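Enquirer: coordinates only, sequence not included:
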């Protein structure tokens, strides 16, 4: 029975002499992995926020392009042989896109939306480009605080 306490004391003396103390090493690893996990969660939240904001902006651009493509009057339709032909003009497309944006609130959760381009390349479809600035839900050293987002949507008016 007396050999066991002597052995424990000699093991403790050996650890003290060689400096192999392990007190606190688990706590440091726990803190490091906790900070790493928190940083990973914040990056995922920011990336999700950016993705959702881009989807919102694209939905707004798609609606503006559709409204602009469908904004024609019946007297603008021409008969071209056996087919009916409709030509969209850039000014009408821009006016309808701006009216749609005003009706939709003129912005997203990120902030105000800028109409970059509203035109028709082929006189049959409307192309609308919108831009906004996304701001991160929180500011970190390793994440950008602001990112410009620009989307383009095209809609075609079909008249039969």
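Expert: Arrived safely. Keep in mind that this is a model prediction, so the values were computed, not measured.

Enquirer: okay, CA-based contacts and neighbour counts for the rest of this
Expert: Fine.

Enquirer: helix, strand, or coil at the residue most central in space within the chain?
Expert: By Cα atoms, centre = their mean, the mean C-alpha position of the chain lies nearest to residue 50, the distance being 2.2 Å. Counting by DSSP: H, G, I helix; E, B strand; the rest coil, the backbone at residue 50 sits in helix.

Enquirer: quick one: it and residue 133 touch, right?
Expert: No. Look at residue 50 against residue 133 with Cα atoms under 8 Å: they stay out of range, at 10.1 Å.

Enquirer: which residues of this protein fall in helices?
Expert: 3-18, 25-69, 90-103 (DSSP state H).

Enquirer: quick one on the thing from earlier: show me the contacts for the residue nearest to the centre of the chain.
Expert: Applying Cα atoms under 8 Å, 6 or more residues apart in numbering, one finds that residue 50 lies in contact with 134, 136.

Enquirer: then this one, side by side with the first:
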């Protein structure tokens, strides 16, 4: 019986770990897409890439919606005009429900990506 409980807990822990890694990858992808939504402006003779919070949010929303994994976009914006910061969240549900594993665990991931042009 103890061995069976250990197997259930290990299977659930592995599932939780993989769910967090998938959410991290989604946050990275959404932040990267947001950082690619820059506009180029001229400051004298120097071109500068600037991010707008609305553009970052729109790009991140498209990525999160396209994946369709049940994750939601919590926040997306630019703290400094050259970086995109995105936070996504979901709830993990154990594939094998037992007394030792909670039914649902909230997961959240935040990623930051900078524009390629500075």
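Expert: Right, received. Where do you want to start? Being a predicted model, the structure only gives us computed values, none of them experimental.

Enquirer: tell me how the two chains score on TM-score.
Expert: Put the two chains on top of each other and the TM-score (TM-score structural alignment, normalised by the length of structure 2) is 0.92; 118 aligned residues with a Cα RMSD of 1.4 Å.

Enquirer: circling back to that earlier point, right, and the helices of structure 1 - which one's nearest residue 118 of structure 1?
Expert: Minimum separation from residue 118 of structure 1 across the helices of structure 1 (Cα to Cα) falls at helix 90-103, 4.9 Å.

Enquirer: in the closest one, what's buried?
Expert: Residues of helix 90-103 of structure 1 classed as buried: 90, 92-94, 96-98, 100-101 (neighbour count, 16 or more other Cα atoms under 10 Å).

Enquirer: please identify the deepest-packed of the helices of structure 1.
Expert: helix 90-103 (a mean of 19; mean count of other Cα atoms under 10 Å).

Enquirer: where in structure 2 does that one fall?
Expert: Under TM-score structural alignment, the match for helix 90-103 of structure 1 in structure 2 covers residues 53-66.

Enquirer: what's the match for residue 39 of structure 1 in structure 2?
Expert: Residue 39 of structure 1 maps onto residue 5 in structure 2, by TM-score structural alignment.

Enquirer: also residue 11 of structure 1?
Expert: By TM-score structural alignment, residue 11 of structure 1 lines up with nothing at all.

Enquirer: show me what contacts residue 11 of structure 1?
Expert: Residues near residue 11 of structure 1 by Cα under 8 Å, 6+ apart: none.

Enquirer: look up how far residue 158 of structure 1 lies from it.
Expert: 88 Å (Cα to Cα, to the nearest Å).

Enquirer: cool, residue 43 of structure 1 as well?
Expert: Counting by Cα to Cα, the gap from residue 43 of structure 1 to residue 158 of structure 1 is 44 Å.

Enquirer: next, count neighbours for residue 118 of structure 1.
Expert: Neighbourhood size, residue 118 of structure 1 [other Cα atoms under 10 Å]: 27.

Enquirer: apart from its chain neighbours, what residue comes closest to whatever residue of structure 2 lines up with it?
Expert: Aligned counterpart of residue 118 of structure 1 in structure 2: residue 76 (TM-score structural alignment). Spatially, and ignoring its direct neighbours in sequence, residue 76 of structure 2 is nearest to residue 86 (4.3 Å; Cα to Cα, 6 or more residues apart in numbering).

Enquirer: all set now, cheers.
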